[in-house]
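Chemist: Pasting a predicted model and its sequence here:
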Amino acid sequence: MRVYSILLFFGLCLALGACNNENVNERPQQKYDIPAIDQLSQLIAKSPQDASLYADRSRAFWEAELYKEAELDAEKALALDSTKVEYYAVLADAYFDNQHSLSAIKVLEKAIDRFPQAVPLYLKLAEMQNIVKQYQEGMLILDKLEKIQPSQPDALYLRGNMLRDMGDTAQAMESFQATVEQDADYLDAYMQLAILGDKINAPYTVSYIDNALRIDSTYEDALLLKAQYYHFRSQFEEAEATYKQGILRQPMSPNLNYNLALMYLELGDSAAKQTEKAQDFFTKALRHFDNATKFDPQFADAYYYKAIAAERLGKKEIALKEYENALNMEVLLKTVDPATVEAAMARLRS
């Protein structure tokens, strides 16, 4: 009932141009102990007919994840002034994040009818439709936007996201490529090209990652992706150098430390017959697993593999402690079955 009542209310607002201010969002002013919100509430008390104040407070509520309140203020802003295109976007965001996606989409569709040249409305609508898997509808919106503003980079990127989510990797990559041709500094498009290219072993995958790092040399996802590119292809020297470079740029990254440690553990197991070399790899693995848990104390899988590295080094007490740490946060284990941890602990205690 809530969704349909919202749509009915909003439809009436659009039909009449504005709603009766006295029937919308009338509630006692209250303190939220959030400075931005409370300050806006004071201003609203002095200027209750200022639509921009309600729009601003709606955004503040939205940022505080108070979505019901954000909805009410956005509705009030539109009731006071339905000529501001940005107020429709504010209301759509509030509806969408309060799980009223149908209402959000309807708001944007009506807004586009009223403001057919407002590019941000098309982009926001297409993004929401992609999230709720209305791919065909989203594609139609992007087609309409293409007629208004051809080769708009954000639209090309959104089209690539939709094609990717629909399983059309080749077309998605073409759209992401078109994005960076229009905007050579579109970091997210380079990352999507790298991720998809990595999956299909496409040429120039590393160059896509390097372009992302050209834009932001400390971007952790790109640093990790490049190291893993070499790691997963058994190019261990390149992988080690890239992991270390990444850690220099992001020294407190649990993920970079964890993945480098996994590689050292793998290399240690492969060099088992060369005891001194294997021990060196296990020692390095233990150090970087320790860094991973230091920088993220809830990294359950890192505790498990840290225990394995310690066990390989003959440090049974440390290994048992780390297995216990992993088991104590078993709900956070992502790649390890708790039964596997229990079996390891039983083995050490026997």
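Modeler: That came through fine. Numbers count the residues shown, from 1 in each chain.

Chemist: From now on I want contacts and neighbour counts done on CA atoms only, so please keep to that.
Modeler: Noted.

Chemist: for the helix or strand where residue 40 lies, which positions count as buried?
Modeler: Assigned by DSSP states H and E, residue 40 belongs to helix 35-46. Burial within helix 35-46, assessed by neighbour count using 16 or more other Cα atoms under 10 Å, is assigned to 37-38, 40-41, 44.

Chemist: what about residue 191, neighbour count?
Modeler: The burial count assigned to residue 191 is 22, neighbours taken as other Cα atoms under 10 Å.

Chemist: Now do the contacts for it.
Modeler: Residue 191 sits next to 208-209, 212, 222 when contact means Cα atoms under 8 Å, 6 or more residues apart in numbering.

Chemist: Quick check: helices, which of these are part of them?
Modeler: 208-209, 212, 222 (DSSP state H).

Chemist: Now which of those would you call buried?
Modeler: For the ones in helices among the contacts of residue 191, a burial check counting by 16+ other Cα under 10 Å picks out 208-209, 212, 222.

Chemist: follow-up on the earlier one: quick check, nearest of the buried residues of helix 35-46 to residue 103?
Modeler: Nearest to residue 103 among the buried residues of helix 35-46 is residue 37, at 24.6 Å by Cα to Cα.

Chemist: Presented hereafter is structure B, for comparison with structure A:
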Amino acid sequence: MKAKLFFSLLALIGITALSACGDGAGDNAEGGTPEMGQTGNPTIDGLTQAISANSGNPDLYVKRGDVFYENRGYDEAIRDYTKAIQLDTTQPVYYHKLADAYLDYFKSRQALEILKSAAQRFPEDIPTLLKLSEYHLILMQYEESMKTIDRVLKIDPQNAEAYFMFGMNFEERKDTVRAINSYQEAVELDASIIGGWVNLGQLYAGLGDPLALRYFDNATRIAPNNITALHSKADYLTATNDLEGAVALYRRIITIDPQYDDAYFNSGLLYLDMDSLSKAEQQFDLAVKVSPTHIRAYYFRGLSRELQGKPAEAVSDYEQALRMAPDYEQAQERLNGLKEAG
């Protein structure tokens, strides 16, 4: 659970409650954070200047809040989103952004209360209700999550995302049959819900049913550039011993996102299984170049080098892994073995 502190807002959130929730946001109508001066971020500094010239425009605060949020400036983002709500209480998306900032700031209870208040203010707004249901799910409040989904279906009985959320709830509660039924209903109503296809594939895979591949195929056919779908299918192919097929999918992922380090790392593991040691080493090398803190990639690059008869290079990799993770027992054992042999 992300946060233990329970934060209670008014049932229908008001300006005073929002100000307290935002740690003083809005006290300064000229931009909210005068003490910061120039931040060094040209986008933020430009928006601050625009706010100084037009302090009654809520969209400017939202835009600046978005930049702060993207850069993990959660206090500043919360202040800006709160100020935007003070200026215009009629925009549900402002509440969504504020809740997301609290959630990512490890204040999930506050985030939930923001959404509960938004759902009271906008009782017919389906995106708000779906988001509230999702947050209840995050906090493992399954009954509340499902009650909120029922509210959505009363407004729109054919809402595919509501059925998807039902599936998520049932899956979390280990009710596989009802989870499958819910996901199937979701994708029948809207085939573009890729998460539904992927989750169906994973559930059928867990049951040992080869029908799983059909669902993964549907996901990657409908969304050929969706990395989650491609990675999930690669995991399935790996589990069913189609290693070449899995490697091909990881190559495809890399063409979409060359910075996706897990594609290199997992390819390396597959090449190790196929005894293609030089290819494995190359993939682990790419993984650490993309992600220099990928501890296991250093270990497995060392292992692939050791197996190729490159002890000095392997020692260097094991030592690097141990510098980052001193309790990495496998790396220590391999290192000790090489030193004893040398």
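Modeler: Good, I have the coordinates. Given the structure is predicted, the values throughout are model-derived calculations rather than measurements.

Chemist: Mind checking the TM-score on these two?
Modeler: With the length set by TM-score structural alignment, normalised by the length of the second structure, the two chains reach a TM-score of 0.80; 323 aligned residues with a Cα RMSD of 3.3 Å.

Chemist: thinking again about what came up before, and the helix holding residue 40 of the first structure, what other elements does it pack with?
Modeler: The contact analysis (3 or more Cα pairs under 8 Å, 6 or more residues apart in numbering; DSSP states H and E) places helix 35-46 of the first structure against helix 51-63.

Chemist: Give the next helix or strand downstream of the helix it packs on.
Modeler: Where DSSP H and E defines the elements, the next helix or strand beyond helix 51-63 of the first structure is helix 67-80.

Chemist: residues in contact with that next one?
Modeler: The contact list for helix 67-80 of the first structure (Cα under 8 Å, 6+ apart) reads 10, 13, 18-21, 24-25, 49-55, 57-62, 84, 87-88, 90-91, 94-95, 97-98.

Chemist: Any quick ChimeraX command for the buried ones out of those?
Modeler: In ChimeraX, selecting the buried portion of the contacts of helix 67-80 of the first structure, with burial taken from 16+ other Cα under 10 Å, looks like this:
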select :10,13,18,19,24,25,49,50,51,52,53,54,55,57,58,59,60,61,62,87,88,90,91,94,95,97,98
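
Chemist: What residue in the second structure is paired with residue 342 of the first structure?
Modeler: Here residue 342 of the first structure is matched to residue 332 in the second structure, going by TM-score structural alignment.

Chemist: which element is its match on?
Modeler: Assessed by DSSP H and E, residue 332 of the second structure sits inside helix 329-341.

Chemist: need the contact list for residue 236 of the first structure.
Modeler: Listed by Cα under 8 Å, 6+ apart, the contact set of residue 236 of the first structure reads residue 230.

Chemist: Pick out whichever of the contacts of residue 191 of the first structure sits closest to residue 347 of the first structure.
Modeler: Nearest to residue 347 of the first structure among the contacts of residue 191 of the first structure, counting by Cα to Cα, is residue 222 at 39.1 Å.

Chemist: could you check the distance from the closest one over to residue 7 of the first structure?
Modeler: Using Cα to Cα, to the nearest Å, residue 222 of the first structure is found at 43 Å from residue 7 of the first structure.

Chemist: Give me the buried positions along the longest helix anywhere in the first structure.
Modeler: Across the first structure, the helix with the greatest residue count (assigned by DSSP H) is helix 275-295. By neighbour count on 16+ other Cα under 10 Å, the buried set for helix 275-295 of the first structure is 278-293, 295.

Chemist: which residue lines up with residue 326 of the first structure in the second structure?
Modeler: By TM-score structural alignment, residue 326 of the first structure lines up with residue 321 in the second structure.

Chemist: The helix or strand hosting that match vs the first structure, average offset?
Modeler: For residue 321 of the second structure, the enclosing helix or strand under DSSP H and E is helix 311-324. Mean deviation of helix 311-324 of the second structure from its aligned counterpart in the first structure after superposition (mean Cα distance after the TM-score superposition for the first structure): 2.3 Å.

Chemist: Tell me how far that helix lies from the chain's centre.
Modeler: For helix 311-324 of the second structure, the separation from the chain centroid amounts to 31 Å (computed by Cα atoms, centre = their mean, to the nearest Å).

Chemist: for it, packing partners?
Modeler: helix 295-307, helix 329-341.

Chemist: In the first structure, what stretch matches the first one?
Modeler: So that's helix 295-307 of the second structure. Helix 295-307 of the second structure maps onto residues 300-312 of the first structure, going by TM-score structural alignment.
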